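Visitor: Build the 3D model from these lines:
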Amino acid sequence: MSDVLPNYPIDRDTVNRKLKWLMSIRLLFALLLMGSTIAYQIGNQVYTFEAPVTFLYGLSGTILFLSAVYGVLQPTVKRHQLLFIYGQITIDALCISLIVFVTGGYASVFSFLYIVVVIYSSVFVFRRGSLLVALFCSVQFAVLLILELNGTIDPAGFGGTIAGATPTGIQVFQKSAILTAACFSVAFLSGYLSDQERRSKVELAAMEAHLDRVQNLAQIGEMAAGLAHEIKNPLASLSGAIQILKGEMENDRDNMRLMHIVLRETDRLSSLVNNFLTFARPVAGQSQFVNLGDALNEIVTLFEKDDSVDQRVKTDLDIASDAIIEIDPLQLHQVVWNLLLNAAESISGEGTIRISIQKHNNDRVKVEIADDGYGMDAQTIKSIFNPFFTTKPKGSGLGLSIVYRILETYDCRMDVQSKPGAGSIFSMYFKMIDPATIA
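Guide: As a prediction, this is how the structure comes out:
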């Protein structure tokens, strides 16, 4: 869908459930319309099929038929779901115009149904889309009244009952303005509430994912700490013994070459164990009050001069909020550098990394690191913080795990949004420090 909050995922199961609900309501409305027409005929002893009666039967039958078509198409519509929704809204609005026309035009009591369409549209297309629907409904009603005023159409000829004479231009303008104001007011309010509901659901889902991830990493960390210590001690003894043997084999070239290989691999294994220990039990840093904007400026400046960038990747730093946070500057550097490096490695050829700082709410500041690289699918996103999971040929799979564990020690949450071919966005939510509390 295009009308979505930036970077927020679409819950298609929820949308499909709401679509089924809408189609059920529409089906009920068509049955009520048909039943009302039958009741009108019986109550007024009208047993002939006059034009308005025939028209209402045809309209209710058409709505029933369309409901059946929607029900058949709905499970198969995936890629063009937004067009499918807008198509239903458009047809519903046109049907409302026909109902208003056949029940008297200006004198019709069914103009409120436009507002119903605006309300339910906000559930699917949110505030921006519901404002467009409000405009569409208002224009339809205004055109209908103008055509009636000019005598182009005659709703009274279809059973309408205009109170008194033909409405004047001022009356048409007033009624059209009232409906327009009502539609836009309802669109704004219902769209706002719908957007707020969606934001709340996204925030709740992100917090649940964060808690699940923290619990899993904590369990893995406990096991990893003991395992890493058990490996590190004999590894140190093994490395020392090889160093001694190396000194006794300086004249044996073949064995020296093998010793160099063993020492190199021992050092690599030792580095891996150290990283694993860092993941399992991150060392508590020397926390300081840090100006986040200044710190990111410094890190980005150093990163731009790094060989990994190689002048093929541009960085764009946008500081909308100059916040103070409490963190170890070295660990902040490690976290941001790792994310910048991953972003650069995800870009094939030339690209851009965008770093932004903006206030999230009263006590949090959000740092976003976005790239236009190859992106990730949903399954990869679920696994990237697991230790030893990597998509790189030579990666250890501990980089992002360590980053997450470091951020966790500072009560900082991290979210990821990504799509294959559309890049990735890593968002960190740091706790802000009130400058007034700093001595």
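Visitor: switch to C-alpha atoms for all contacts and neighbour counts from now on
Guide: Noted.
Visitor: Next, the buried residues of stretch 99-116.
Guide: By 16 or more other Cα atoms under 10 Å, the buried positions in stretch 99-116 come out as 99-108, 110-111, 113-115.
Visitor: Tell me the span between the first and last residue of that stretch.
Guide: One end of stretch 99-116 to the other measures 14 Å (Cα to Cα, to the nearest Å).
Visitor: Contacts for it next, please.
Guide: 52, 55-56, 93, 96, 134, 137, 144-145, 148, 155-156, 158-163, 167, 172, 179, 182-183, 186 (Cα atoms under 8 Å, 6 or more residues apart in numbering).
Visitor: out of the residues you listed, which are buried?
Guide: The neighbour count (16+ other Cα under 10 Å) marks 52, 55-56, 93, 96, 134, 137, 144-145, 148, 155-156, 158-162, 167, 172, 179, 182-183, 186 as buried among the contacts of stretch 99-116.
Visitor: In helices, which of the residues you listed appear?
Guide: In this view, these that belong to helices under DSSP state H are 52, 55-56, 93, 96, 134, 137, 144-145, 148, 172, 179, 182-183, 186.
Visitor: Pick the one among those residues closest to Val313.
Guide: Closest approach between these and Val313, by Cα to Cα: Ala134, at 44.3 Å.
Visitor: The structure of the following sequence is requested for comparison with the preceding one:
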Amino acid sequence: MDSPDFLFRRIRELYRQIKWVVLARAVFALILIFSTLFFSDTDLTGQRDQSFLSLYKISGTILGLSLVYFAWLCKKKYLYALAYTQILIDTVIVTAIVFVTGCFHSIFTFLYLLVIIYAAMLLLVQGSFAVALASSIQYGFLIELEYLKIIIPLPENPDLALVVDQHHILYRIVITVSACFATAALSGILSLQLKTARKDLKIAQEHLKRVEKMAAVDEIVSGIAHEIKNPLASLSGSIQMLREEMAPTGESDKLMQIILRETERLKQIATDIRLISKPGRTNAELIDLAKAIDDVKTLFDNTPDWYARINIVTRLERDLYINMDAVHLQQILWNLIKNAAESIEGKGKIKISLYSPRHKRIYLTIQDTGLGIDKKNAPHIFDPFFTTKGDGTGLGLSIIHRIVDAYEGMIDFESIPGKGTVFTLIFQNPNFKE
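Guide: Got it, this is the predicted structure:
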């Protein structure tokens, strides 16, 4: 299952992969030219020598196409169209190479498999199967046309109908087609695994950097929060006693209410600061993640500030559990969904996905169609006290990060300014057994 990553990262990766494929294709063309030059005769009058001449032409075509692909790549537009175009043309080129080197007797049939493999690298499973189908159709027709004498390969080979029977032809085609689709399946699976592994590695690296950055101030911040909390409690108690004794009215009572309200706000901030340092796992229990998400979604859908303009769509794999304090999990889900909703101007959508492709790890993604995160702010969104909201404390995401880390999980995000943000959380699956 594909995670709902944003396209910009995939496009950047696709650009880099296509660049290497174009380079590899040009190198292959040069190797084909020099190897053909080495093994060919100097006299190009014989039939077999015509096949070498055709290989020169094919090699030149490959080099020319590589230049065209490179020019297209430099524009950085329609990269998926470029990928499909060059791959499908490569299947035709491989068919031409097989034709000029003996059709049924050609040793270059394996080139179809190479095209399928790099198609999986660029376009994953769907692309590899599309190329496998195109290769199978071309090879099957090529061999059948040779057998029926509709086309004659350039090298002087015995009449194929006299050498092998129809059953042998069918057997060769079936084996080749099977090899193509088997290669497509295996390379597609490996490409998906590689993609997931790269994403996990990137998330782990970014998460570790943030943990190291936050660890340096945890103890100091926790100590300060502890020292602040005691005077605040005394201040709050004193104000309440004064209200009871003086029974203030009018402006005095209004001022005391403001003092009490802001005192409670400061106490909550101090509590949040201590939570950043020491989230605690004493109340951890096995929680059904899908049910917890459904509960928070129900709560959100019944909140007047959001339900009229925000549509939450869920795609949840069931029977996935995590060991966590239920309050901590609700805090994570509610804050991330609330942040997503606040980033959306007018009507919008939030997509929540829960899945476990390899069962060892559980992936939770929350994707919105909001304003996104500015590039200059992106490195700091998990920093304590960093906020872009006028009334924010800058502790929400810091707390989420510390809670997730306390349960040996990881969190990361990707964002396109003006289009939206996706937060990805990775948890260990307690039910997974090696």
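Visitor: And the alignment partner in the second structure of Lys305 of the first structure, how far from Asp295 of the second structure?
Guide: Superposed on the second structure with TM-score structural alignment, Lys305 of the first structure falls opposite Asn302. Distance, Asn302 of the second structure to Asp295 of the second structure, using Cα to Cα: 11 Å.
Visitor: just Ile224 of the second structure next, same as before
Guide: Noted for Ile224 of the second structure: a distance of 36 Å to Asp295 of the second structure, by Cα to Cα.
Visitor: For Ser356 of the second structure, see how far away Ala204 of the second structure is.
Guide: Relative to Ser356 of the second structure, and taking Cα to Cα, Ala204 of the second structure is found at 17 Å.
Visitor: ok, now Val27 of the second structure?
Guide: Separation of Val27 of the second structure from Ser356 of the second structure (Cα to Cα) stands at 40 Å.
Visitor: So which of the two has more stuff around it?
Guide: Per other Cα atoms under 10 Å, whichever of Val27 of the second structure and Ser356 has more neighbours is Ser356, with 19 against 15.
Visitor: Can you classify the residue nearest to the more buried one when sequence neighbours are not counted by secondary structure?
Guide: Nearest non-adjacent residue to Ser356 of the second structure, counting by Cα to Cα, 6 or more residues apart in numbering: Ile362, 4.6 Å away. Following DSSP: H, G, I helix; E, B strand; the rest coil, the label given to Ile362 of the second structure is strand.
Visitor: Would you mind confirming that Ile362 of the second structure makes contact with Tyr355?
Guide: Yes - using Cα atoms under 8 Å, Ile362 of the second structure is in contact with Tyr355, at 6.0 Å.
Visitor: Please enumerate the helices of the first structure.
Guide: Using DSSP H, helices in the first structure cover 12-43, 51-73, 81-102, 113-150, 169-248, 253-280, 292-304, 329-345, 378-383, 399-409.
Visitor: count of neighbours near whichever residue in the first structure pairs up with Arg318 of the second structure?
Guide: Under the alignment by TM-score structural alignment, Arg318 of the second structure pairs with Ser321 in the first structure. For Ser321 of the first structure, the count of nearby residues is 16 (other Cα under 10 Å).
Visitor: Tell me which residues touch Ser321 of the first structure, please.
Guide: With contact taken as Cα under 8 Å, 6+ apart, Ser321 of the first structure is in contact with 293, 357-359, 365.
Visitor: With Asp218 of the second structure as the reference, measure out to the closest residue to Ile416 of the second structure other than its chain neighbours.
Guide: Among residues not flanking Ile416 of the second structure along the chain, Gly372 sits closest, at 5.4 Å (Cα to Cα, 6+ apart). Look at Gly372 of the second structure and Asp218 of the second structure: by Cα to Cα, they are 28 Å apart.
Visitor: Between these two, point out the one with more neighbours.
Guide: Each of Gly372 of the second structure and Asp218 has its neighbours counted (other Cα under 10 Å); Gly372 has more, 20 against 17.
Visitor: Give me the distance between the more buried one and Ser128 of the second structure.
Guide: Here the criterion is Cα to Cα. By it, Gly372 of the second structure lies 33 Å from Ser128 of the second structure.
Visitor: before we move on, what about Asp391 of the second structure?
Guide: Distance of Asp391 of the second structure to Ser128 of the second structure, given as Cα to Cα: 51 Å.
Visitor: Test my guess that the residue nearest to Ile416 of the second structure contacts Phe423.
Guide: No - if you go by Cα under 8 Å, Gly372 of the second structure and Phe423 don't touch, sitting 11.2 Å apart.
Visitor: circling back: neighbour count winner among Asp391 and Ser128 of the second structure?
Guide: Neighbour count, other Cα under 10 Å: between Asp391 of the second structure and Ser128, Ser128 has more, with 29 against 7.
Visitor: That one maps to what in the first structure?
Guide: Using TM-score structural alignment, Ser128 of the second structure lines up with Ser130 in the first structure.
Visitor: same check, this time on Phe108 of the second structure
Guide: Superposed on the first structure with TM-score structural alignment, Phe108 of the second structure falls opposite Phe110.
Visitor: and if you look at Ile399 of the second structure?
Guide: Under the alignment (TM-score structural alignment), Ile399 of the second structure pairs with Ile402 in the first structure.
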